[in-house]
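S.K.: Please work out how this folds:
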Amino acid sequence: MHGPASPGWLLVALCAATGAYCLLRMRSSVEEQRRAAGGEALMGFGMAAMAVPAAVFTPPSWMWPVYAVVFGAAALRALWAARGHPHHLHHLMGTAAMVYMAVVMAGSPEAHHHAHGDTGVPMVTGLLLVYFTGYVLLSGIRLIPGTVAGSTGAVAGWGDRPELARACRLSMGIGMLAMLLTL
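M.R.: Next up, the predicted model:
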């Protein structure tokens, strides 16, 4: 992604840490949580890999189509899973955003949006920014104590704690916003 190196490394660290926690959540005894955690781990590590500052490492040209194929397959899986669980629609949006970013990066040289004198934000990028901004705001509100319906107060295992899963999703939403802004 384009942009300064320091914020890029912070984004890499945030996304990698989120991906690592999601891998640990895959040990949950709840099957649906394990499935969601697997998709979220893929997103976290994929976002971390895409966020490595271009000044440090410029991926080979074949890397972007690979990202598009991997996240395209993940999008198809999320679409299939969304039949019974609407939560997977967000996974579909996230994977579709990753495919979009990979396609844009594959078809553009460094700083292409400045080189051609383009002004404004492309419509797809703008729509994704609106979606993820809303998602981040809603996720942040859900982290406020007392706003979650059905909280029992029972102590769950550290991998099954819903507030940690929400915080994980919130951090990935913030990361997605940052990546879309630098696109």
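S.K.: Please make it C-alpha for all contacts and neighbour counts, starting now.
M.R.: Will do.
S.K.: Secondary structure element for A156, which one?
M.R.: Using DSSP states H and E, A156 falls within no helix or strand.
S.K.: Correction: the previous question concerned L164.
M.R.: In this structure, L164 is located in helix 162-182 according to DSSP H and E.
S.K.: Next, the second sequence, to be compared with the first:
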Amino acid sequence: MHGPASSGWLLVALCAATGAWCLVRMRGGAREQRRVAGSEALMGFGMAAMAVPAAAFTPPAWAWAAYAAVFGPAALRALWAARRGSAHHLHHLVGATAMVYMAVVMADAPAHHHAHPGGGVPLVTGALLLYFVGYVLLSGARLVPVPAVPGAPPAVAWGERPELTRACRLSMGIAMVAMLLTL
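M.R.: Down below sits the predicted model:
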């Protein structure tokens, strides 16, 4: 992605840490939870790789096709899983599609220097930004602490804590906004 190197490295660290947390989540839980955690780990590590500052490493031309080859099937898998009516699988579909879109734009970037006819933000980028900003706001609101309920079940193991999972999803949403803004 294009932008300041220091913020790029922070984005890489955030996405890699999120991907690592998702790998930890894959160790426990039900089969579907492990599958979701695996999809989120792929997204986290893919975003980390894509966010490496261009000043530090310029990926070869084939790298953008590789991103599309990885995240295209991930989008199809999320679409298939979403047929059961899961909103979170739809979110994975949008995220994987956004990664394919960014890969296509970045593959085309050297030839066009990010020029958009008529100026402004391209329609797809704007729509993705609106979606992810809304997702970040909603996810952030879900992190607001609520008072403990007397007699509630005991806390779960740290690898299964829902607030950490929500925080990771929030951080990936914020990272996606940042990446789309630098597109």
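S.K.: Tell me how the two chains score on TM-score.
M.R.: Put the two chains on top of each other and the TM-score (TM-score structural alignment, normalised by the length of the first structure) is 0.92; 178 aligned residues with a Cα RMSD of 1.6 Å.
S.K.: The second structure: matching residues for the helix holding L164 of the first structure?
M.R.: Mapping helix 162-182 of the first structure onto the second structure (TM-score structural alignment) gives residues 162-182.
S.K.: what's the single longest helix in the second structure?
M.R.: helix 87-112 (DSSP state H).
S.K.: what helices or strands is that one leaning on?
M.R.: Under the contact definition 3 or more Cα pairs under 8 Å, 6 or more residues apart in numbering; DSSP states H and E, helix 87-112 of the second structure sits against helix 31-50, helix 61-82.
S.K.: what residues does the last one touch?
M.R.: Residues outside helix 61-82 of the second structure that contact it (Cα atoms under 8 Å, 6 or more residues apart in numbering) are 39, 46, 88-90, 92-97, 99-101, 103-104, 106-107.
S.K.: Apply 7 Å and report the result again.
M.R.: 89-90, 92-93, 96-97, 99-100, 103-104, 106-107 (Cα atoms under 7 Å, 6 or more residues apart in numbering).
S.K.: Also stretch 127-147 of the second structure?
M.R.: In contact with stretch 127-147 of the second structure (Cα under 7 Å, 6+ apart) are residues 163, 166, 170, 173-174, 177, 180.
S.K.: Over to stretch 84-93 of the second structure?
M.R.: With Cα under 7 Å, 6+ apart, stretch 84-93 of the second structure has contacts from 75, 78-79, 81-82.
S.K.: What is the nearest of those to M1 of the second structure?
M.R.: The closest of those to M1 of the second structure turns out to be A75 (Cα to Cα; 21.1 Å).
S.K.: ok, Y21 of the first structure to L76 of the first structure distance?
M.R.: Between Y21 of the first structure and L76 of the first structure the computed distance is 24 Å (Cα to Cα, to the nearest Å).
S.K.: between these two, who's got more neighbours?
M.R.: Counted by other Cα atoms under 10 Å, Y21 of the first structure and L76 do not tie: Y21 has more neighbours, with 19 against 14.
S.K.: before we move on, what SS does G119 of the second structure have?
M.R.: When classified by DSSP: H, G, I helix; E, B strand; the rest coil, G119 of the second structure comes out as coil.
S.K.: picking up where we left off before, right, so the helices and strands packed on helix 87-112 of the second structure: which one is the most enclosed?
M.R.: helix 31-50 (a mean of 20; mean count of other Cα atoms under 10 Å).
S.K.: Against which helices or strands is that one packed?
M.R.: Helix 31-50 of the second structure sits against helix 5-25, with contacts defined as 3 or more Cα pairs under 7 Å, 6 or more residues apart in numbering; DSSP states H and E.
S.K.: In the first structure, what stretch matches the helix it packs on?
M.R.: Using TM-score structural alignment, helix 5-25 of the second structure corresponds to residues 5-25 of the first structure.
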